[in-house]
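In: using only what follows, build the 3D model:
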Amino acid sequence: MINAELHKQPVALDREQHRKLRLRQDVNHLAAAQTFNAFFLTAAEFGDACKEYPILFLPAGKDGDGKTLVAPVAVFGLAQGENLFLQADGRWDAHYVPAILRAYPFTMARVADDRYVVCFDAASPGVSETEGTPLFQENGEGSTLLQDVSKFVEQVEVEVERTRLIGKRLMELNLLKPKRFDAKLSDGTPVQVDGFLAADEETLNALPDADLLDLQRNGLLMLLHAHQFSMGNMRRLIDRRLARLQTPG
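Out: As a prediction, this is how the structure comes out:
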């Protein structure tokens, strides 16, 4: 999945053209997310992510039938361009980092209906032809590093498609509704987050038993509960905002 904000210059990896390419281990690849106040999550990540981030759903265009698509995101900040988890020293202040960020500068992109290729962000300072760990062996085969990367981004891509279908199902059941979060900082400054979708408790409770059973059997009910649990982290984001404002410099 190519994220236009993250992958500034995505290029399909080619064993001949990029034979000399290396990955620099001394570069903080997560610095690319410095201005991200939210980032895409796959459904498989909800269990880990809900412990640290609010998980919200954002509109993601329409499908071929004109139905609204949604994308779940982990929220990193309360304002545009604000990442409260990436610290000044480059440290990510959370135990869990979204999978696509962990894979950076690599990702996977679809080039045909049934064909995908590994890509890298040519704009990343983490890729080099002179420094770092080689991506290819002398014989042109992928190095152990590249093999591990390929497996990881392929697994993520499978989960991306699964997540898309899950979002579609939740929208079909009308379970995601526009919501707004309002709060105040200790100095009285108002904080408002809107433009997102979240699970609607009333609609969920009113679902027919057959639909509830289907959600439970497919693991979607557990995902909804993780999403609902995660909303308590909005208050923690306020604490992070206050702590950053009170930090000298």
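In: C-alpha from now on. contacts and neighbour counts both.
Out: Fine.
In: and residue 185, what does it touch?
Out: Residues in contact with residue 185 (Cα atoms under 8 Å, 6 or more residues apart in numbering) are 191, 238, 242.
In: 10 Å instead, please
Out: 191, 238, 239, 241, 242 (Cα atoms under 10 Å, 6 or more residues apart in numbering).
In: confirm that the second one sits in a helix.
Out: In other words, residue 238. Yes - secondary structure of residue 238 (DSSP: H, G, I helix; E, B strand; the rest coil): part of a helix.
In: any chance you could map the strands in this protein?
Out: 10-12, 22-23, 38-40, 55-62, 68-75, 106-112, 115-121, 127-128, 133-134, 176-184, 190-199 (DSSP state E).
In: make CSV out of those and add distance to residue 142 and mean neighbour count.
Out: Formatted as CSV, the strands of the chain follow (distance: least, Cα to Cα, whole Å; neighbours: other Cα atoms under 10 Å):
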stretch, distance to residue 142, mean neighbour count
strand 10-12, 14, 19
strand 22-23, 11, 20
strand 38-40, 28, 21
strand 55-62, 35, 19
strand 68-75, 32, 22
strand 106-112, 14, 19
strand 115-121, 12, 19
strand 127-128, 16, 20
strand 133-134, 9, 20
strand 176-184, 43, 14
strand 190-199, 41, 15
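In: could you also give me the structure for this next sequence, so I can compare it with the first?
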Amino acid sequence: MTRHAVLDKNVHRELRVRTDAGAELGDDIMATLTVPSEFRRVQAHFPILFRRETGRADFAAMALFGFESGENLFLDGDRWDARYRPLSLAIQPFLIGRPASDDGPGQVHIDLDHPRIADAVDGVRLFDADGMATPYLDEIAGRLGDLDEGYRESRAFYDALSAYDLLEPFSLEVTLDDGSLHSLVGFHIIDEARLRALDAEALGALHAAGHLMPIFMAMASLSQLSVLVERKNRRLAGG
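Out: Below is the predicted model of the structure:
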């Protein structure tokens, strides 16, 4: 369940949010949305795969944390075992809200039913005693702005991938140390052969639009798949 509300310094003066990690806080997920503008940071830690949004033809990029639903191999009890958290995860329980027309500036909304909502003792305050935003809330607002801008800019990126037919279906079968088999299906990756075959004009257009760098970052991120397998094997071995 969700219960979204516009964040208000009067109504939510005493509200606190938990910033630690934990399955009970919503971190037990296999993947999370990422946007091209953060691919450079994401690719250093997580594989970036593409998949179609449910019921739509549009693609979205996902930072992969595990091989099965509910599995996050970067979650170690109450510790996040990576130096980066993708923006879509780092901003919870906040989100950007807009009018139905999608015009005008966004507003900071909060999900009051999210497990990160804390009691009067635990968690970080959003507003100080004078009703001013705390440094934590200022940081969240910045991340929300980055994510919102990245999401809006991503449409042109995916249009370019479609125009040059640069996404190919991807599946992966991994045999782990204990003999079990895990499969990844339903994802896409950048088609490296088709990218290499593009002429100078097409590559120049992709570069001029700012799309070439996130393409390269998504390709580079696939080296993290072997790291993810190592994490899975350690988890199975109790490490």
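In: just the buried ones from the contacts of residue 185 of the first structure?
Out: 238, 241 (16 or more other Cα atoms under 10 Å).
In: of the contacts of residue 185 of the first structure, which is the nearest to residue 159 of the first structure?
Out: residue 238 (30.6 Å; Cα to Cα).
In: might one say that the closest one is in contact with residue 189?
Out: No - using Cα atoms under 10 Å, residue 238 of the first structure makes no contact with residue 189, being 11.1 Å away.
In: common neighbours of these two, please.
Out: residue 183.
In: closest to residue 91 of the first structure out of the contacts of residue 185 of the first structure?
Out: For the contacts of residue 185 of the first structure, the nearest to residue 91 of the first structure is residue 241 (16.4 Å; Cα to Cα).
In: apart from its chain neighbours, what residue comes closest to residue 141 of the second structure?
Out: Distances taken as Cα to Cα, 6 or more residues apart in numbering place residue 108 nearest to residue 141 of the second structure, at 7.3 Å, with adjacent residues excluded.
In: likewise residue 125 of the first structure?
Out: Using Cα to Cα, 6+ apart, the closest residue to residue 125 of the first structure is residue 27 (7.2 Å).
In: ok, that neighbour - how many residues close by?
Out: 14 (other Cα atoms under 10 Å).
In: and the one 10 residues further on, by the same measure?
Out: By the other Cα under 10 Å criterion, the neighbourhood of residue 37 of the first structure contains 19 residues.
In: over to residue 175 of the first structure?
Out: 20.
In: which residues touch the alignment partner in the second structure of it?
Out: Per TM-score structural alignment, the equivalent position to residue 175 of the first structure in the second structure is residue 166. With contact taken as Cα under 10 Å, 6+ apart, residue 166 of the second structure is in contact with 158, 160, 188, 189, 190, 191, 192, 193, 194, 195, 198, 215.
In: before we move on, back to that, make JSON lines from the strands of the first structure and add distance to residue 32 of the first structure to it.
Out: As requested, these are exported to JSON lines (distance: least, Cα to Cα, whole Å):
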{"stretch": "strand 10-12", "distance to residue 32 of the first structure": "14"}
{"stretch": "strand 22-23", "distance to residue 32 of the first structure": "15"}
{"stretch": "strand 38-40", "distance to residue 32 of the first structure": "12"}
{"stretch": "strand 55-62", "distance to residue 32 of the first structure": "21"}
{"stretch": "strand 68-75", "distance to residue 32 of the first structure": "16"}
{"stretch": "strand 106-112", "distance to residue 32 of the first structure": "12"}
{"stretch": "strand 115-121", "distance to residue 32 of the first structure": "11"}
{"stretch": "strand 127-128", "distance to residue 32 of the first structure": "13"}
{"stretch": "strand 133-134", "distance to residue 32 of the first structure": "20"}
{"stretch": "strand 176-184", "distance to residue 32 of the first structure": "27"}
{"stretch": "strand 190-199", "distance to residue 32 of the first structure": "23"}
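In: out of those, nearest to residue 154 of the first structure?
Out: Using Cα to Cα, the nearest of the strands of the first structure to residue 154 of the first structure is strand 106-112, at 6.7 Å.
In: give me the angle between the longest helix that the first structure contains and strand 176-184.
Out: For the first structure, the helix with the greatest residue count under DSSP state H is helix 144-172. Interaxial angle of helix 144-172 of the first structure relative to strand 176-184 (axes from the mean of the first three to the mean of the last three Cα atoms, to 10 degrees): 100 degrees.
In: ok, average deviation of helix 144-172 of the first structure from the second structure?
Out: Superposed on the second structure, helix 144-172 of the first structure shows a mean distance to its aligned partners of 2.1 Å (mean Cα distance after the TM-score superposition for the first structure).
In: from the centroid of the first structure, which residue is nearest?
Out: residue 40 (2.5 Å; Cα atoms, centre = their mean).
In: with adjacent residues omitted, what lies nearest to that one?
Out: residue 73 (4.3 Å).
In: ok, which of the strands of the first structure comes nearest residue 93 of the first structure?
Out: Among these, strand 68-75 sits nearest to residue 93 of the first structure (Cα to Cα), with 13.4 Å.
In: what is that closest one packed up against?
Out: When contacts are defined as 3 or more Cα pairs under 10 Å, 6 or more residues apart in numbering; DSSP states H and E, strand 68-75 of the first structure packs onto strand 38-40, helix 46-49, strand 55-62, helix 144-172, strand 190-199, helix 220-230, helix 233-245.
In: if you set the cut-off to 6 Å instead, what comes out?
Out: Counting contacts by 3 or more Cα pairs under 6 Å, 6 or more residues apart in numbering; DSSP states H and E, strand 68-75 of the first structure is packed against strand 38-40, strand 55-62.
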